[in-house]
Each structure stands twice: as C-alpha cells, then as structure tokens.
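Peer 1: Provided below for reference: sequence and predicted model.
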Amino acid sequence: MTRKKIAEFYTRLRDLNPEPKGELHYVNPYTLLVAVALSAQATDKGVNRATGPLFEKVQTPQQMLDLGEEGLIEHIRTIGLYRNKAKNVIALSRKLVDEREGVVPPDRDYLETLPGVGRKTANVVLNIAFGIPTIAVDTHIFRVGNRTGLAKGKTPDAVEKVLEKVTPEEFKLHAHHWLILHGRYICKARKPDCWRCPVEDLCAFKPKTPPPGTQPAPKQRKAG
C-alpha cells in the first residue's frame, strides 16, 4: 500500500471514529494490566463479565495479594486458562509490590518482565493507560495488516515493525484501536464484510465479499 493510500486508509477510519476506545473495562493502569493479561485467548466481553465484580473489590496489587490466588480463581473461572492466569496475576502483583511499590510504570521493558505479560500486553497498557503511541499486534491487527496490504509480515512482531514504520505520526496514538475494531467487526477472520467496508477500494484483498443474499457474477465462457 502506498503512503498516499495509507494516509487515506487511516483518515477514513478516523472520520468514522475520531476517539476510539478499548473495549476492556478497567479502573486504573493496574486493573487494565490485569484485564489485558486475562484477555489472552478470551473475548473482551467475557473478561468484562468476570472483572466487573472483581474490580469492585480489587484495584491495587496489594489488594490482589490479599484476595489470594483461590479468591481470584473464584472470580475468573469463566475465563479460559483461568488457573494459569490466576498464578500469573498473583505473581505480577507480588513483583509490582516488591519492586515498584505497587505502581505500574510506563516502561515496556519492565512490563515485559512481569509474569504473563508479553509485548502485546505491555503495548496495550502503554497506549491506553499512558497515552504512548504504541501498536499492539493481536490476531485482528495481524490479519488486517496482511489481508489489506497495509503491513505484511509473517509474525506479529514483524507486522508491528512495519506498522510503526508506515503509520503517519498523526495516526499512531489511535492506530491500535482503529485496526482492532476494524478487524473485529468488519474485516472478520472467516468472511470479511467487504460490502460495507469504508476502505474496501484501498484494500488488496480479493475476491471481495458481496452483500448477503447476492451472488458474484458468473464467469463468462470464452467463445470457440
């Protein structure tokens, strides 16, 4: 995708949603960190259902330690891999209490040392909690980047590097949200809704998906 098309791509997404927001519910940087860690291989809606009651009681690492692993498990049983996630949340809470006085720092390198926290989770926290223009590549962004031609790469890290390079500065803060929402609701995994896509004409994906209830035109046979 050319620079001109990339700028137009983001401009259209911005025009439709000037101030995009993440869909995970949180109270502060710590609860956001916990929510994102819990969201791996789970839906945001499922995580929100579990963390709603949890975050009424727990809003700091120390409160999480006071709740304990079994207490946390009771809140997150409906989330996939809940036992392993509970262990990680308790461990990262202990580390924050012991090393940072319970404060989540705007430091990617440090965040990636926390149990259960990878680059994607760290980038989400930096972007949403601290307003740092990072791009966290999840399955949606990985798909959108490759499918549209915006940022091709064989790994999430590779796609992130391309996006960091090609995304104009004015769009970097919200690029993460625009691309995730586009992938979640329009450029869906099994069958993208090309017929209602605002950037369909800029996208390299073929064949385009027609509107529901319509069939693509039959191929013409050659005479002779």
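Peer 2: Sure thing, it's come through. Numbers count the residues shown, from 1 in each chain.
Peer 1: rest of the way, CA atoms for contacts and neighbours
Peer 2: Will do.
Peer 1: for Arg119, give its distance to Val36.
Peer 2: 12 Å (CA to CA, to the nearest Å).
Peer 1: likewise Thr155?
Peer 2: Relative to Val36, and taking CA to CA, Thr155 is found at 20 Å.
Peer 1: these two: which is more packed in?
Peer 2: Val36 (23 against 10; other CA atoms under 10 Å).
Peer 1: helix, strand or coil for the more buried one?
Peer 2: With DSSP: H, G, I helix; E, B strand; the rest coil as the basis, Val36 sits in helix.
Peer 1: tally of neighbours for the closest residue to it other than its chain neighbours?
Peer 2: Using CA to CA, 6 or more residues apart in numbering and skipping the chain neighbours, the partner closest in space to Val36 is Thr121 (6.1 Å). Neighbour count for Thr121, taken as other CA under 10 Å: 26.
Peer 1: against Arg49, how distant is Thr121?
Peer 2: Computed as CA to CA, the Thr121 to Arg49 distance reads 20 Å.
Peer 1: another structure for you, compare them:
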Amino acid sequence: MTNASARRPMTKPEARRFITALAEANPNAESELVFTDTFTLLVAVVLSAQATDKSVNKVTGGLFHDAPDPAAMIRLGEDGIAAHIRTIGLWRAKARNVFLLSRKLVTDHQGEVPSDRASLEALPGVGRKTANVVLNVAFGESAMAVDTHIFRIGNRTGLAPGKTTRQVEDGLISRIPPDMLRPAHHWLILHGRYICKARSPECWRCAGFDPCQFKDKKIRREAHGGTAVPMPERPVDTTD
C-alpha cells in the first residue's frame, strides 16, 4: 500500500528535476532544531523522536544552558534532564537516554561525539535516523535520514517508494544525484512539513508538481485555481 498514491516510481531524470525544483523554491533550507555544536545537535535530534522541532526547541534552551556538554549533562542527572523536557513525548525514556549517552561519550569518546556510524548507533537512544542526521549536519556526509515526512514524500510522489524507511533511504540515495544528496535531506523534510503534508498536501504550492507522480495532484491544484503558489522562504510553523 505504500506506493498507492504514486502512479509509478520517478525516473532518475525526474528525481533530479524534483529535487532541483525544491532547491530553487527553498535554497536556504536547514535544520529547524536549535543547537550550538555537535553534542547539542545530537541531544536535540534524540529528543525530537515523536516530537516536533518546535516543541523540542522550547525545552532545549534551558536544558543546554544548564548542561552544554556531556560532563555537565551527567552532573545534571537523569531527574534534572527530565525536569527540563517534561512537555515533550516520551520524556522519561529520553531523559534516561540523554543521561546514558552523555556518560558513554565521556567514558568511551573523551566527551566528543564520534563521527562514524557504528559508534553513533552504539549510543543509547541513537538509531539509524538520528545517526544520519548527525552525520549529515555535523560531519558533512551525504547521509539521508528518513523521518515520517521523507517516508511519505518518497512513496506519495514516487521519488523513492518503499515499505520500510531503509528501502526509502536506499531509493533516495540511488535516485538523487550525489552532488545534491546532502542538502536534499533538508529540502525534503521542509517540503513534507509545510507543503506535502500528511492529511492535506498543498499541491497548488508544490514546486515539484510536474515530475511528481502523486495521483491526486491535478485535482488538488485545480481545486485552488489551477496555478502554483510559491512557497515562502521561511514558512509558518504548523502542525500536520
């Protein structure tokens, strides 16, 4: 059922056109999580699981003020971390993971966030998606983190159909030109967050309308006058 919304998978030329269109519509795309270094990025991404970036940013200001590095996070303790993050989902488990990963960074990595996938994924609370974000944003690797937004886009548009996040990730890596792969992570996430939304995709605002293989795209555009409306440079945060 994951490919039900797309007529067919995109070809590689279509994928390049689609990604190029997103890039031109939002050239300054970047992570909306607030962080100051690799450690705070890692913690913010761990906290963002099943939570919005907006909700995470509301709690990390105080958390990072009190614990800006792994040693300080250990001193703050699991209960102290929990007190900062009670408003986000799964806060108890996340507080424990942040405490444990901080301790592992100190004991195993001299307080530094490792730059290899195996070491990242060995940290408590860090899976493949989180590791990919850190590798992409902090270390400049062409890693593709597949969250719910990118998983939806991959299947709905035909960009990279797949039943699992790994299948979608592999499809994106194989279709997106290598020189565009790293920034494509941000273009796709923001496109899914503000345009290609879960319940009500705004096809009339989609820069990648032409190569997109979504079955209902024409119906949705025609319902709004049949013309494209450009995406603003910094969209207003909404909950979808």
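Peer 2: Looks like it came in fine. Here the structure is a predicted model, which is why all the values come from computation and not from measurement.
Peer 1: stretch 41-53 of structure 1 aligns to what range in structure 2?
Peer 2: Residues 50-62 of structure 2 are where stretch 41-53 of structure 1 lands when matched by TM-score structural alignment.
Peer 1: one step back: the residue nearest to Val36 of structure 1 -> structure 2?
Peer 2: Match for Thr121 of structure 1 (TM-score structural alignment): Thr130.
Peer 1: so what's that match up against?
Peer 2: By CA atoms under 8 Å, 6 or more residues apart in numbering, the residues touching Thr130 of structure 2 are 42, 45-46, 145.
Peer 1: any idea which of those residues is closest to Arg75 of structure 2?
Peer 2: Ranked by distance to Arg75 of structure 2 (CA to CA), these are led by Leu42 at 18.0 Å.
Peer 1: just checking, that closest one touches Asn132?
Peer 2: No. Using CA atoms under 8 Å, Leu42 of structure 2 makes no contact with Asn132, being 10.5 Å away.
Peer 1: so who does Ala71 of structure 2 touch?
Peer 2: Neighbours of Ala71 of structure 2 in contact, by CA under 8 Å, 6+ apart: 102-103, 106, 111.
Peer 1: thinking again about what came up before, now do the buried residues in the match of stretch 41-53 of structure 1.
Peer 2: Buried residues in stretch 50-62 of structure 2, counted by 16 or more other CA atoms under 10 Å: 52-53, 55-57, 59-60.
Peer 1: dump the residues you listed to a markdown table, plus distance to Cys196 of structure 2.
Peer 2: Conversion of the buried residues of stretch 50-62 of structure 2 to a markdown table gives the following (distance: CA to CA, whole Å):
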| residue | distance to Cys196 of structure 2 |
| --- | --- |
| Thr52 | 16 |
| Asp53 | 17 |
| Ser55 | 21 |
| Val56 | 22 |
| Asn57 | 23 |
| Val59 | 27 |
| Thr60 | 28 |
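Peer 1: and which of those residues is nearest Gly158 of structure 2?
Peer 2: Thr52 (25.4 Å).
Peer 1: pull up the gap between that closest one and His149 of structure 2, please.
Peer 2: 12 Å.
Peer 1: now Phe139 of structure 2. Nearest residue, chain neighbours left out?
Peer 2: Nearest one to Phe139 of structure 2, counting by CA to CA, 6+ apart, is Ser115 at 6.7 Å.
Peer 1: so what corresponds to the one you found in structure 1?
Peer 2: Structural alignment (TM-score structural alignment) places Ser115 of structure 2 against Pro106 in structure 1.
Peer 1: can you check Gln167 of structure 2 too?
Peer 2: By TM-score structural alignment, Gln167 of structure 2 lines up with Ala158.
Peer 1: what do you get for Leu101 of structure 2?
Peer 2: Using TM-score structural alignment, Leu101 of structure 2 pairs with Leu92 in structure 1.
Peer 1: tally of neighbours for its match?
Peer 2: 23.
Peer 1: need the longest helix for structure 2.
Peer 2: Ranked by residue count, the top helix of structure 2 under DSSP state H comes out as helix 91-109.
Peer 1: which one in structure 1 is aligned with Met34 of structure 2?
Peer 2: To be clear, residue 34 of structure 2 is Val; Met isn't right here. Superposed on structure 1 with TM-score structural alignment, Val34 of structure 2 falls opposite His25.
Peer 1: now do the contacts for its match.
Peer 2: 32, 35, 48, 51-52.
Peer 1: switch the cut-off to 10 Å
Peer 2: His25 of structure 1 makes contacts with 31-32, 35-36, 44-45, 47-49, 51-52, 55, as judged by CA atoms under 10 Å, 6 or more residues apart in numbering.
Peer 1: over to Leu41 of structure 2?
Peer 2: So Leu41 of structure 2 contacts 31, 33-35, 47, 113, 130, 133-134, 137-138 (CA under 10 Å, 6+ apart).
Peer 1: if we use 6 Å, what do you get?
Peer 2: By CA atoms under 6 Å, 6 or more residues apart in numbering, Leu41 of structure 2 lies in contact with Phe35.
Peer 1: so where does it fall, helix or strand?
Peer 2: helix 38-47 (DSSP states H and E).
Peer 1: that helix to helix 91-109, inter-axis angle?
Peer 2: Counting by axes from the mean of the first three to the mean of the last three CA atoms, to 10 degrees, helix 38-47 of structure 2 lies at 150 degrees to helix 91-109.
Peer 1: if anything else comes up later, I'll come back, but that's it for now.
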